[in-house]
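Chemist: Provided below for reference: sequence and predicted model.
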Amino acid sequence: MTARTARRLRSLVAGLAALLVLAVIAAGLAFTQRQSAVTAQRTAQSRQLAAQSGALLDTNPDLAALLAVQAYRTSRTVEAVPGLYTAAALPLRYRLTEHSAQVWSVAFSPDGRTLATASDDGTVRLWNTATGRVRATLTGHEGVSGSLAFAPDGRTLAVGGEGGVRLWNVATGTVRARFPGQGAVWAVAFSADGRTVAGGGGDDGTVRLWDAATGRLRATLTGHTGPVRSVAFSRDGRTLATGSSDGTVRLWNLTLLDPKQSVDKICAATHRGFTPLERATYLGGRRDTACRG
């Protein structure tokens, strides 16, 4: 190989090396530009998702939380990070959507593990509060079911509605007993010992007390001039509070449900009998409730 040929070969190798370096640099620049474009696109998408999440926080918190997570996964922008924390701090645990009509009443079981919901769709659903899943669907109600109450032991659910009151076995989803009402029953409650069920709601303004074990009607409380919308027992079970659309709340002494027993206590306190006016006003003119002795 001559010196001239060697010089040409070296020049050729140097030229090829320079071209290779330029090609590598060009490829690197193209890759960097592409990565910058992808990063810019992901950043824009993340910011858009974060903005959508923030706009939906009040109206659709479920979707807002999902968008916040997606925004963070797309790109950890200064908008996505606080949006994720905000979504995580939302108080909503579950959105229960199985009912097909408006929900009138909800009630937790005493242990908090079950939620009962009553709806216009004619069903009562029992939900697992830990998972948000339906445990059972109670059907067969006549019309709207408007009131719910768990027994103190959580084993029985009272459902009031247009057909009166039904007692359901929570474990089996079967009806234990039916208590007919005069019209719809829009308020139900169990006494603290679970032995008595109170129900009110009919247009006659009455409240009925049933024996939870036998279904026997223990008493009918009258006096309200409008439908009774709420009922509640005191802890000791001796007093029942009732609220009515007539604008009044009444406290009933449940230890005086027997008329004769009530008359005896009144007579002992007043040391006299009833006047004709008192008998007509308070006792319906009955003669079998005179003071003894």
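Modeler: That came through, no problem. What you see is a predicted model; the values in this text were computed from it and never measured.
Chemist: can we go C-alpha only for contacts and neighbour counts from here?
Modeler: Noted.
Chemist: so which elements touch the strand or helix carrying residue 168?
Modeler: Element membership for residue 168, per DSSP states H and E: strand 164-169. Counting contacts by 3 or more CA pairs under 8 Å, 6 or more residues apart in numbering; DSSP states H and E, strand 164-169 packs against strand 156-161, strand 174-179.
Chemist: the helix or strand following the last one - contacts with which helices or strands?
Modeler: Using DSSP H and E, the helix or strand that directly follows strand 174-179 along the chain is strand 187-190. Secondary structure elements in contact with strand 187-190, counted by 3+ CA pairs under 8 Å, 6+ apart, are strand 145-150, strand 156-161, strand 196-200, strand 228-233.
Chemist: can you say which of these is packed in most?
Modeler: strand 196-200 (a mean of 29; mean count of other CA atoms under 10 Å).
Chemist: thinking again about what came up before, for the helices and strands packed on strand 187-190, give me CSV that also has distance to residue 29.
Modeler: Shown next, in CSV, are those (distance: least, CA to CA, whole Å):
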stretch, distance to residue 29
strand 145-150, 70
strand 156-161, 71
strand 196-200, 80
strand 228-233, 75
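Chemist: comparison target, given below:
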Amino acid sequence: MILATVSDDKVWKMWAFPSGELIMSAHLATASGDGTVKIWDFGKGVATLTLGDHTQAVWGCSFHDQGDFLASCSMDHTAKLWDITTGKCRQTFRGHADSVNHVGFTLSLWDARTGLCSQTLYGHINAINHVAFSLRGDTVASCDSDGIVKFWDIRNVSELESIDVGPHAANKLAFDPAGNVLAIASNDGSTKTYNIRDKQRGKDLGSGDDAIQAVAFDRSGDFLVTAGSDCMVRVYQ
């Protein structure tokens, strides 16, 4: 039960969850505006590997479940697949005409072996800030700078539903482990919730002037963590 946070203060921190005790443990990758991805050794407190093939800012990165590979996405219009053991870029995914803002592993959108795009989902009319897959892997949610959230059926390559939580931008998404609730980090300072099964908006969590930048459920689904531009991490039960 460990929570990792990263901040514009250029510091990453690890916390025991949900007690909030600051610790250092596990394996962490960070993506930076300097165009690099770094892998950190907590015991030594230093970066042991720097991945630097991107030519512009790196907006996000994601470990494969087995931990041997890492995907990154960048302002340079590409996503890359990295072999952590060798520190080499195994594949560059090209096809976006603008910045790639988020990356995640699935079985159907990109073929990691060939680097070819297998499906493209159309429907947003403004910048897409984040995507999140349900644990079953058959549904993906996406959100954009207008506050529009869309649900997609990956198997049929079709839009299932669209909801509007704007006019403020929706920055990040998270499914609960059961796949019934979606949490949405909003630029208006609140976290929106949506019950997917009942197709109903839930209670907004928090309020303030500073944007919510990230949301995450713990593996049991009992806790929701939010991170904001006010430099605060909040835990909801």
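Modeler: Yep, it's here. Predicted model only: the values in this text are computed from it and were never measured.
Chemist: tm score of chain vs chain?
Modeler: Taking TM-score structural alignment, normalised by the length of structure 2 as the basis, the two superposed chains have a TM-score of 0.63; 157 aligned residues with a CA RMSD of 1.7 Å.
Chemist: re the thing from before, tell me which of the helices and strands packed on strand 187-190 of structure 1 sits nearest to residue 215 of structure 1.
Modeler: strand 196-200 (9.1 Å; CA to CA).
Chemist: how about the closest one, aligned to which bit of structure 2?
Modeler: Per TM-score structural alignment, the counterpart of strand 196-200 of structure 1 in structure 2 is residues 139-143.
Chemist: distance from the matching stretch to structure 1 after superposition?
Modeler: Following the fit onto structure 1, the mean deviation recorded for stretch 139-143 of structure 2 is 0.5 Å by mean CA distance after the TM-score superposition for structure 1.
Chemist: grab the longest helix from structure 1 for me.
Modeler: If you go by DSSP state H, structure 1 has its longest helix at helix 3-55.
Chemist: in structure 2, what residues pair with that helix?
Modeler: Against structure 2, helix 3-55 of structure 1 falls on no residues (TM-score structural alignment).
Chemist: now do that helix: which elements does it pack against?
Modeler: helix 61-74, helix 80-88.
Chemist: number of nearby residues for residue 99 of structure 2?
Modeler: 19 (other CA atoms under 10 Å).
Chemist: map it across to structure 1 for me.
Modeler: Using TM-score structural alignment, residue 99 of structure 2 pairs with residue 144 in structure 1.
Chemist: helices along structure 2, start to end?
Modeler: Going by DSSP H, structure 2 shows no helices.
Chemist: distance of the most far-flung residue of it relative to its centre relative to residue 27 of structure 2?
Modeler: Using CA atoms, centre = their mean, the residue of structure 2 lying farthest from its centre is residue 44. It sits 26.9 Å away. Using CA to CA, to the nearest Å, residue 44 of structure 2 is found at 12 Å from residue 27 of structure 2.
Chemist: ok, now residue 136 of structure 2?
Modeler: As for residue 136 of structure 2, its distance to residue 27 of structure 2 is 25 Å (criterion: CA to CA).
Chemist: ditto for residue 97 of structure 2
Modeler: 32 Å.
Chemist: my read is that residue 119 of structure 1 contacts residue 99, right?
Modeler: Yes: using CA atoms under 8 Å, residue 119 of structure 1 is in contact with residue 99, at 6.8 Å.
Chemist: tell me which of these two has more neighbours.
Modeler: residue 119 (21 against 16).
Chemist: which position in structure 2 pairs with the more buried one?
Modeler: In structure 2, residue 119 of structure 1 lands on residue 74 (TM-score structural alignment).
Chemist: who are the neighbours in contact with that match?
Modeler: Residues counted as contacts of residue 74 of structure 2 (CA atoms under 8 Å, 6 or more residues apart in numbering) are 35, 54, 56-60, 99-101.
Chemist: sitting in strands, which of those do you find?
Modeler: 58-60 (DSSP state E).
Chemist: most neighbours, which of the residues you listed?
Modeler: Counting neighbours by other CA under 10 Å, residue 58 comes out on top of those with 27 neighbours.
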